[in-house]
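*Asks:* Here is a sequence with its predicted model. Questions after.
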Amino acid sequence: MLVLTLLGLSATAAQAASITTVVSANGNGGNYGGSLSVLNDGIFPTEGSQWNLADKVSWNGKGNRFVFAFGDLYRIDSVRLSVDNNDGYLLEYSTDYSAWASLLTVSSGVGEIGWGMDTMATDPSDSEYVSQLAFTPREARYVRIQATDGDNSYSIGEVAFTGERAGNGSTNPVPEPAGLALIGLGLAGMALVRRRRV
């Protein structure tokens, strides 16, 4: 019974959770409208809303990159984002801020919105799921997003990540179910030995 309880607790605790991020901007452009704080405030703009309103970060031309720092190494399981529907965007990940690799590509016109902002997700259980955005979970400390093509007027409303801590940071990682099962078996064995002695 103890083993089953521990396994149940482990399964609940090990589920992917939101990853807290800090956003910064870099790249050749540097000119954009809006506040970076809207990119990770948990609020997704209304779908179909205008691309250059205050609840988004908008810019013209390529060159701007927006970097989301996780503060530790995380395994990214899913991404949910809001972008201008008629543009293409590239999300790349890095563990050291130096070497970057592709995480996923948002092609122009993907999603269900015909004009304005479109919310999309990689999690199949999300109502905004877009199968074309599927990716293999990756470990990263940083993710950056940049425009790749479109009408030269770009916008991001929100980028949210879910996953699990993968590094040996300041907080202890959640034990794996197998590890908890071994602990439970050990405790059960100790209880059995003690019972026999009594």
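*Replies:* Received the coordinates, thanks.
*Asks:* contacts, neighbours, all on C-alpha from now
*Replies:* Fine.
*Asks:* which strand is the longest one in this protein?
*Replies:* Longest strand in the chain by number of residues, with DSSP state E as the criterion: strand 64-84.
*Asks:* Give me the packing partners of the following helix or strand past it, helices and strands only.
*Replies:* Proceeding C-terminally, strand 64-84 gives way to strand 88-94 as the next helix or strand, assigned by DSSP states H and E. Packed against strand 88-94, as judged by 3 or more C-alpha pairs under 8 Å, 6 or more residues apart in numbering; DSSP states H and E, are the following elements: strand 101-106, strand 138-149.
*Asks:* for comparison:
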Amino acid sequence: MSRPRSARGELIPIPAIQEQQAEAAAARLRGGREAGPESAPLTDWPYDADRDDPLTALRIPVTSAYPRWRYTVAFDRESEVRPTDMEAAQLASFIEEHREHWFNETYKAKLSERPFDTDTVTRVFHKWADNDWSYRVATWEHGPFWVPVFPCLRGTHLDDRPNWKAPMTLVEVMDRIFTFSDGPMKRWLEWKAAHPEVFPPVGQQSGGGRD
């Protein structure tokens, strides 16, 4: 399928097409008119995330490991285990933290009209078993596919990242994502401390962390 062109004959970038599709979907939900190039097919659900998955209500897109949209976060539908209620709340909070830190009020209002947050980079989370999580960035082209690595690769020469030794809880993976030197960034620690109902202190966790 050829990409649509602007009125001047220029190819419309893929992110711009996605923006137009999202705007059209939001307009339909508001009872408004569709927007976007006539040659770009629009539907009520332009996303590649599972529309009827319960996580959608929490603004967590459930996709493949190769999402076509640039969601802030996605959960891999091929995961062996579903998130617990606590872990789902933690994923939703991770998305909220990103929104609050990086986006202005105008863009946050725009996102609120859509089912999911989008940005330039997508982090996809995968759950292997209880308290055993990995993640990847959708644009990665080199290195391990998942960190921590696939269970079948653990303990091999490919499991060569000492800071990513499995199994890791979801919160431990999130902590590592926010770590660039000796420990997690201050902003992330402050966010967790401000949301103890989602990130209970160590030793008080249940359903989303180690006992």
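*Replies:* Done, it's in. None of these values were measured; they are calculated from a predicted model.
*Asks:* Superposed, what's their TM-score?
*Replies:* Scored against TM-score structural alignment, normalised by the length of structure 1, the superposed chains reach a TM-score of 0.25; 81 aligned residues with a C-alpha RMSD of 5.0 Å.
*Asks:* Report the buried residues of the longest strand of structure 1.
*Replies:* By neighbour count, with 16 or more other C-alpha atoms under 10 Å as the criterion, the buried positions of strand 64-84 of structure 1 are 64-70, 72-84.
*Asks:* Next: stretch 98-112 of structure 2.
*Replies:* By neighbour count on 16+ other C-alpha under 10 Å, the buried set for stretch 98-112 of structure 2 is R99, L111.
*Asks:* Where do the strands of structure 1 begin and end?
*Replies:* Remark: strands of structure 1, listed N- to C-terminal, are 17-18, 22-27, 57-60, 64-84, 88-94, 101-106, 117-121, 138-149, 153-165; assignment by DSSP E.
*Asks:* Would you point to the one among the ones you listed that's packed deepest?
*Replies:* For the strands of structure 1, the largest average neighbour count (mean count of other C-alpha atoms under 10 Å) is found in strand 117-121, namely a mean of 25.
*Asks:* and the direction of that strand versus that of strand 153-165, what angle?
*Replies:* Taking axes from the mean of the first three to the mean of the last three C-alpha atoms, to 10 degrees, one finds that strand 117-121 of structure 1 is oriented at 20 degrees with respect to strand 153-165.
*Asks:* max-length helix in structure 2?
*Replies:* Here the longest helix in structure 2 is taken by residue count, with DSSP state H as the criterion, and it is helix 85-102.
*Asks:* Helix or strand next in line after that one, which one?
*Replies:* In the C-terminal direction, the helix or strand that comes right after helix 85-102 of structure 2 (DSSP H and E) is helix 105-111.
*Asks:* tell me which strands and helices the very next helix or strand once past that next one is in contact with?
*Replies:* Proceeding N to C from helix 105-111 of structure 2, the next assigned helix or strand is strand 123-129, under DSSP H and E. Helices and strands touching strand 123-129 of structure 2, as assessed by 3+ C-alpha pairs under 8 Å, 6+ apart, comprise strand 73-76, strand 132-137.
*Asks:* any chance of those strands in TSV, plus mean neighbour count and distance to I17 of structure 2?
*Replies:* Output for these, formatted as TSV (neighbours: other C-alpha atoms under 10 Å; distance: least, C-alpha to C-alpha, whole Å):
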stretch	mean neighbour count	distance to I17 of structure 2
strand 73-76	26	20
strand 132-137	22	22
